[in-house]
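Asks: fold the stuff below for me.
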Amino acid sequence: MRFDQHTVLLLVRPADAPELPRDAADLLQDAHLAHQAGLVEQGHVLAAGPFLDPDDERLRGFAVLSVDPEMARELYANDPAVRAGRLVVRVASWLVPEGNVRFESVPVPRSMLEAAAGD
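Replies: Predicted structure coming up:
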């Protein structure tokens, strides 16, 4: 059997994440979304999104990337939320039977305002 290999990335809130005032946290979230949208536009991120009600409340988001794990770490090292210490990344390679998973190109939000517009 043949397999497709993808890089998956978990965004995790560390226990020692700095507390921010609401307006600063909102600005940082917008910067995070803009960074991630840029990675989508460049073809590095195939799919990404937040978790809702995870068993571990530190789990914040998930992404599937078209690049190797080392490049994924480098790309997300530039994420404003990672640089600010609000998120850390966990990266792994993911094998699935060839052709089992397909990704479509769809628009992604660049801000919380754009994300809310879909509600």
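
Asks: switch to C-alpha atoms for all contacts and neighbour counts from now on
Replies: Noted.

Asks: all strands of this protein, in order?
Replies: 3-12, 45-50, 59-65, 88-97 (DSSP state E).

Asks: can you redo the ones you listed as a markdown table with mean neighbour count?
Replies: Below are these laid out as a markdown table (neighbours: other CA atoms under 10 Å):
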| stretch | mean neighbour count |
| --- | --- |
| strand 3-12 | 19 |
| strand 45-50 | 18 |
| strand 59-65 | 19 |
| strand 88-97 | 15 |
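
Asks: now show me the structure for the sequence below, then we'll compare the two:
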Amino acid sequence: MKITIFSTLLALLSFSSFAQAPREFEMKDGDTTYVMKQYFMGFLMRVPDKPELDSAKVMEIQLAHQNYMSENAKTGALLVAGPFGDDGDMRGIVIYDVATKAEADSIISNDPAVKAGRLAIDVKPWWAAKGSTLK
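Replies: Presented below is the predicted three-dimensional model:
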């Protein structure tokens, strides 16, 4: 199934530019039909020259960041978010269910941790079968 999905995506994306591709399409794999959907996955990154702040200000920004994520989850724009379990440069991921990359970028640019220069984010279009869940 994975090779079939990947081949179908490649064919779809080579047929038209990524911005013009539909956000959803059906794909058959044997007797199963999947509805593939485009989401936007963001990788939260450490900022090398982030501003030096006292611990109270860092905590204030972190709480505002978490509240902002919760609000985006309530609206349905944010599907999944979480930090990585190490102290690497990649700090965490987010997955947005929005119409365009520009919309995802707009949401991200208003994140208090991004606005404060504490985090940066790299957003990529990402395809998954609609209704996929973590197990």
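
Asks: would you turn the strands of the first structure into TSV with distance to Ala72 of the first structure?
Replies: Listed next are the strands of the first structure as TSV, based on distance: least, CA to CA, whole Å:
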stretch	distance to Ala72 of the first structure
strand 3-12	8
strand 45-50	9
strand 59-65	7
strand 88-97	8
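
Asks: between those strands, which one is nearest to Met112 of the first structure?
Replies: Comparison of the strands of the first structure against Met112 of the first structure by CA to CA identifies strand 45-50 as nearest, at 12.2 Å.

Asks: could you give the angle of that closest one to strand 3-12?
Replies: Angle, strand 45-50 of the first structure to strand 3-12, by axes from the mean of the first three to the mean of the last three CA atoms, to 10 degrees: 40 degrees.

Asks: what stretch of the second structure does strand 45-50 of the first structure fall on?
Replies: The aligned range for strand 45-50 of the first structure in the second structure is 78-83, by TM-score structural alignment.

Asks: mean deviation of that stretch from the first structure?
Replies: Comparison of stretch 78-83 of the second structure with the first structure after fitting gives an average deviation of 0.5 Å (mean CA distance after the TM-score superposition for the first structure).
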